[in-house]
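K.L.:
Turn this into a model:
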Amino acid sequence: MPGICRRKIQGAVFNVIYIPRKRLEQQLKNGQLDGPILGVNPLWFNDKHETKYLWTAPIYNDIDDFVSLKTSPFEFKDITSLYNKSFAGVSGLYYVDLNELVARDKLDRVDTIGDQQVLTIVEKGWVDLGVISRSTYNYLLKHKKIDNNFHLSTIPHESFERRVLIPQDQKVWHEFLQPILLRLPHDPKWQKILSQY
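P.N.:
Sure thing, here's the model as predicted:
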């Protein structure tokens, strides 16, 4: 889940805090963001060409899955397979193609406060499907925070890199984090952490 990392560059203490997407957008717009945003992607911040913000190397690769109940499984084939369906997503998050279908009244969206609530709404049958990151889904399943009664579509919603967004006026963060993140793919400790998800 995206969060802001606050740290004194010369110090050794990091504070990771959750900020709702709307508040995060407001802080970015007003130049009030105090630190980098972890686990996000340029497309989610309308920065496809990576010119609005500074971006680090990937932290890791992730997938957003279409999740439904095993008793009424949804399989994504193409965009039309979503027509006249309802999906649960996290409030404030941008879902590639899905937001556009909602705007065209081809798909209904129900917003929640988090990924676990997406699964709750799907489980209660209030929507046809939800969208949740595979890393979060696997973590919740592994730690028995959800039951194994969900179906993941063979074709996922999207694959993406989780990266770090840094405001342009905070280059010191980029200079500090980029070398660390470039080493991550070869770091056995980091690979062990990823295996937990």
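K.L.:
From now on I want contacts and neighbour counts done on CA atoms only, so please keep to that.
P.N.:
Noted.
K.L.:
any idea how far the residue of the chain most remote from its centre is from residue 145?
P.N.:
Here the chain reaches farthest from its C-alpha mean at residue 10, the gap being 29.4 Å by Cα atoms, centre = their mean. From residue 10 over to residue 145 the distance is 38 Å, taken as Cα to Cα, to the nearest Å.
K.L.:
Buried ones in stretch 110-119, by neighbour count?
P.N.:
112, 115, 116, 117, 118, 119 (16 or more other Cα atoms under 10 Å).
K.L.:
which residues does the closest residue to residue 18 other than its chain neighbours contact?
P.N.:
Nearest residue to residue 18 in three dimensions, chain neighbours excluded: residue 3, at 4.8 Å (Cα to Cα, 6 or more residues apart in numbering). By Cα atoms under 8 Å, 6 or more residues apart in numbering, residue 3 lies in contact with 16, 17, 18, 19, 37, 38, 39.
K.L.:
one more, for comparison:
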Amino acid sequence: MVARILDPRHARLLLPALGLASCLWPHGATLAMGLPRATPARFGPLKLISYYDYPPFVTSPQQGLSFELAGWLHMRAEGLIEGVELELLPRRRVDIQVRQAQWAGLVPWVSPAWFSSPDPAQAPIWSAAVMNDEDLVLSLKRQPFEFEGPASLRGHKLGGVYGHVYTDADPLVASGELQRLDSFTQEANLRMLLLGRVDLAFLSRSGLAWWRQRIPGFDELVHVAAQPRMRYQRHLMISRDLPETLRERLLQLAQTMGGDSQWREVMRRYGLLGQSAEWLNIA
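P.N.:
Here you go, the predicted model:
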């Protein structure tokens, strides 16, 4: 699935879906999504690829935090790019693409710990952290579970999502000490938990607010373990094959996006504003 933010003909269709207020773009002229063809020095479109197809990153067709990011980057990098394309791919295909020679793009919401680069000359450039996050362990309140490390998962039935790797839990599955039942989507996995077909499920803190609104009675039914499964920071992974001026601009934007008024409004609407200190205490 590819979402393109390229020219004024698409702007009117995509702007409402992106959820960005019309005040982000100057009134009238070119709605800033498409850039004049008389500027060949501009790079584009900037290609974003992501394997996050669930909330808050994707909440419905062409909506979600990744689409908001695509629109925000297009606006803030105006003059350097002709447009932005966001493509959702399985994790394995993202891995293949970023390893290809002369890949020129950006992968949002990821961590250096999740990607390896055998050739330092081809290693991507990592931005400053753009989000603090953590993985939560969910259970039902009628059978609450407190996570105390991977060993505490033994003897339980874990709901997972197809294709997801759980580095702490999968060895227990392989040894038969933990049972794992997978669903095709995160929502289906949460439904399995609510039906009592699994004991536990993992969920990122960043998606918690959305699911609380999506699933009636979520807070009355679901227990969130006091100790998260893991804490981490999300970054932008930037290709070295992008033009240097664009790379530097993207790094600058990542460094300052937390103080950008339009981006803060986006984070507020997704219930993510002001929770960084709660999620992760960084020395």
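K.L.:
coming back round to it: need the counterpart of the residue farthest from the centre of the first structure in the second structure.
P.N.:
Using TM-score structural alignment, the equivalent of residue 10 of the first structure in the second structure is residue 80.
K.L.:
likewise residue 116 of the first structure?
P.N.:
Per TM-score structural alignment, residue 116 of the first structure is aligned with residue 187.
K.L.:
among the contacts of residue 3 of the first structure, which are in strands?
P.N.:
16, 17, 37, 38, 39 (DSSP state E).
K.L.:
ChimeraX command for the buried members of those?
P.N.:
The buried subset of those, as determined by 16+ other Cα under 10 Å, is captured in ChimeraX by this line:
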select :16,37,38,39
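K.L.:
Need the ones in strands among the contacts of residue 3 of the first structure in CSV (columns: distance to residue 52 of the first structure).
P.N.:
Shown next, in CSV, are those (distance: Cα to Cα, whole Å):
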residue, distance to residue 52 of the first structure
16, 23
17, 23
37, 14
38, 16
39, 17
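K.L.:
helix or strand for the match of residue 116 of the first structure, which one?
P.N.:
Residue 187 of the second structure belongs to helix 186-194 when assigned by DSSP states H and E.
K.L.:
Other residues contacting that helix?
P.N.:
54, 139-140, 159-161, 182-183, 198-201, 221-222.
K.L.:
Please apply the same query to stretch 11-30 of the first structure.
P.N.:
2, 3, 4, 5, 6, 7, 8, 33, 91, 92, 93, 167.
K.L.:
Quick check: the two most widely separated of those residues?
P.N.:
8 and 91 (30.7 Å; Cα to Cα).
K.L.:
Comparing the two, which residue is more hemmed in?
P.N.:
Just comparing residue 8 of the first structure and residue 91: by other Cα atoms under 10 Å the higher neighbour count belongs to residue 91, 16 against 11.
K.L.:
in what helix or strand does residue 135 of the second structure lie?
P.N.:
Going by DSSP H and E, residue 135 of the second structure is part of strand 131-140.
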